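Peer 1: Sequence first, predicted model second:
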Amino acid sequence: MGRTSDAKERLLEAVIELIWTGSYGSTSVDQICERAGVKKGSFYHFFESKTELAVAGIDHSWNEHRKKLDQVFSPVVPPLERIWKCFADFREEQQEIQQKHGRVLGCPIHSLGAEVSTVDERLRNKLQEILAQFIRYYESAIRDAHFQAIIEAPDAPALARILFAYGEGLLLHARIWNDLSYLDEIEAGARRILGVKSVD
């Protein structure tokens, strides 16, 4: 029972890593099985197709990441500190990835979404669902900062979308240029977007 469960989890982790370091289109079932150390028969025992595995892998990865976000965006943390910590974590994660893979990889959700959004509705819908959930973390922090009169943000959802697009854009640039310096000023830019005039 334990080995079966382990095989499924290894498949979930393998598909995300291969897509992130390469692409969805170029990743084959054979490559996924090889990376996971799982036989092809076991793959089809758990999943009907690569798409089904990718959707499950995205869910698995997001659920794990959300545990960290729940801590970072805890209501007991001052609102803007939640956002600064999230951005600092972006930088730290990308540095670890660069050391491991030799490249900055950016956001796996946006990388995959840019590739499949026009060709795979099921994957696109899953990615949109996760992105919407992510944006709500920013929204909650912005709304709390507004209510505490730290910033002026009567339309928290709109500002959250702008802030999210800004952060993800810098991650994309860091991936394209393979240059972590694009993330060095991420907090400074966010302060301008949020209208924060002084350092907390």
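Peer 2: Cool, got the structure.

Peer 1: CA only for contacts and neighbour counts going forward, please
Peer 2: Fine.

Peer 1: which residues are contacting stretch 136-146?
Peer 2: Identification of contacts with stretch 136-146 by Cα atoms under 8 Å, 6 or more residues apart in numbering yields 69, 73, 79-80, 82-83, 151-154, 156-157, 159-160, 163-164.

Peer 1: Please repeat the previous calculation with a cut-off of 10 Å.
Peer 2: Residues from elsewhere that reach stretch 136-146 (Cα atoms under 10 Å, 6 or more residues apart in numbering): 66, 69-70, 72-75, 77-83, 86, 133, 147-164, 194.

Peer 1: the longest helix in the chain is where?
Peer 2: Selection of the longest helix in the chain by residue count, based on DSSP state H, yields helix 121-147.

Peer 1: got the buried residues for it?
Peer 2: 123-124, 126-127, 131, 134-146 (16 or more other Cα atoms under 10 Å).

Peer 1: With residue 87 as the reference, measure out to residue 166.
Peer 2: Computed with Cα to Cα, to the nearest Å, the distance linking residue 166 and residue 87 is 11 Å.

Peer 1: intersection of neighbour lists for these two?
Peer 2: With Cα under 10 Å, 6+ apart as the test, residue 166 and residue 87 both reach 186, 190.

Peer 1: neighbour count winner among these two?
Peer 2: Under the neighbour definition other Cα atoms under 10 Å, residue 166 and residue 87 were set side by side, and residue 87 has more, 19 against 16.

Peer 1: Okay, one more to line up with it:
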Amino acid sequence: MPTNNTKERLLETATEMVWRNSYGSVSVDEICKAADVRKGSFYHYFKSKADLALACMERECDEAIGIMDRIFSPGKHPIQRVLDLSREALIHQREVQELYGQVCGCPFMTLGSEMAGHDAEGLCAKSDEVSRMFEAYYINLVRDLGAQGYLPASIDAVSRGEETYRYVVGMIMVARVQNSLVAVERDLLHGLFRIIGLRDEDVEAFLREKTPAA
């Protein structure tokens, strides 16, 4: 009889194989073989490969929400949130690169972009749903920066937040294509400051207050 451990192995294996390669290039047979699971056990838990992929996305989303809640905690100064976002994005991509031997980018955007235009299984729609959820963190960040006087009162927080989110995702997806995190390490933080509209003097003042002279 299949066990929850079997289900977890299928989820972990499928997440790794699809993220490293692509949804279209991985078959149910290959996932079962890599997970050391019989095909009958696969269909005990999942109706299809698409059903498994959706479950993987839900699992990754739950984990990502915990990370986003920590990075974008409203208890943090909003400039600190920007600093933490840049640092955590790079750390996460490095950890995945070390684990899988390559830069893998964003799992939601990777799958969503692959399925764009022929999304019979709802995978692209799920990717878009997750993106909307994550965009809300960036929008609230911009609103908080505006409320604290770091941005003009007239700023469109929704538009600027969405633009900032897309910049981060775009940087990470280009890193996947190039299989290199050099540009992310070099440009992500200063690009965030520029796109959000933070002034250098405000960032420098915050850093001085955070680390006062001895």
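Peer 2: That came in fine, so what should we check first? Please read these numbers as outputs of a predicted model, since none were measured by experiment.

Peer 1: tell me the contacts of the closest residue to residue 117 of structure 1 other than its chain neighbours?
Peer 2: Setting aside the residues directly before and after it, residue 117 of structure 1 is nearest to residue 124 in space (Cα to Cα, 6 or more residues apart in numbering), at 4.9 Å. Counting by Cα under 10 Å, 6+ apart, residue 124 of structure 1 makes contact with 55, 109, 112, 113, 114, 115, 116, 117, 118.

Peer 1: In helices only, show me the residues you listed.
Peer 2: With helices identified by DSSP H, the entries of the contacts of residue 124 of structure 1 that belong to them are 55, 109, 112, 113, 114, 115, 116.

Peer 1: ok, back up a step: name the nearest of the contacts of residue 124 of structure 1 relative to residue 170 of structure 1.
Peer 2: For the contacts of residue 124 of structure 1, the closest approach to residue 170 of structure 1 (Cα to Cα) belongs to residue 109, at 14.2 Å.

Peer 1: Return the distance of the closest one relative to residue 171 of structure 1.
Peer 2: 11 Å.

Peer 1: More neighbours: those two, which one.
Peer 2: For residue 109 of structure 1 versus residue 171, neighbours defined as other Cα under 10 Å are more numerous around residue 171 (26 against 20).

Peer 1: For that one, which non-adjacent residue is closest in space?
Peer 2: Among residues not flanking residue 171 of structure 1 along the chain, residue 106 sits closest, at 4.8 Å (Cα to Cα, 6+ apart).

Peer 1: Assess the claim that the one you found and residue 92 are in contact.
Peer 2: No - applying Cα atoms under 10 Å, one finds residue 106 of structure 1 not in contact with residue 92, separated by 11.7 Å.

Peer 1: Pull up the overlap in contacts between those two.
Peer 2: Joint contacts of residue 106 of structure 1 and residue 92 (Cα under 10 Å, 6+ apart) are 98, 180.

Peer 1: out of these two, which sits in the busier spot?
Peer 2: Legend: neighbour count by other Cα under 10 Å for residue 106 of structure 1 and residue 92, higher for residue 106 (27 against 14).

Peer 1: How is the more buried one assigned, secondary-structure-wise?
Peer 2: The local conformation at residue 106 of structure 1, judged by DSSP: H, G, I helix; E, B strand; the rest coil, is coil.

Peer 1: so who does it touch?
Peer 2: The contact partners of residue 106 of structure 1, by Cα under 10 Å, 6+ apart, come to 20-21, 90-91, 93-94, 97-98, 168-176, 178, 180.

Peer 1: And the helices in structure 1?
Peer 2: Counting by DSSP H, structure 1 has helices at residues 2-21, 29-36, 40-46, 50-72, 79-101, 108-116, 121-147, 156-177, 186-194.

Peer 1: For ChimeraX, write the selection for the buried entries among the ones in helices among the contacts of residue 124 of structure 1.
Peer 2: This is the ChimeraX syntax for the buried subset of those, where burial follows 16+ other Cα under 10 Å:
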select :55,109,112,113,116
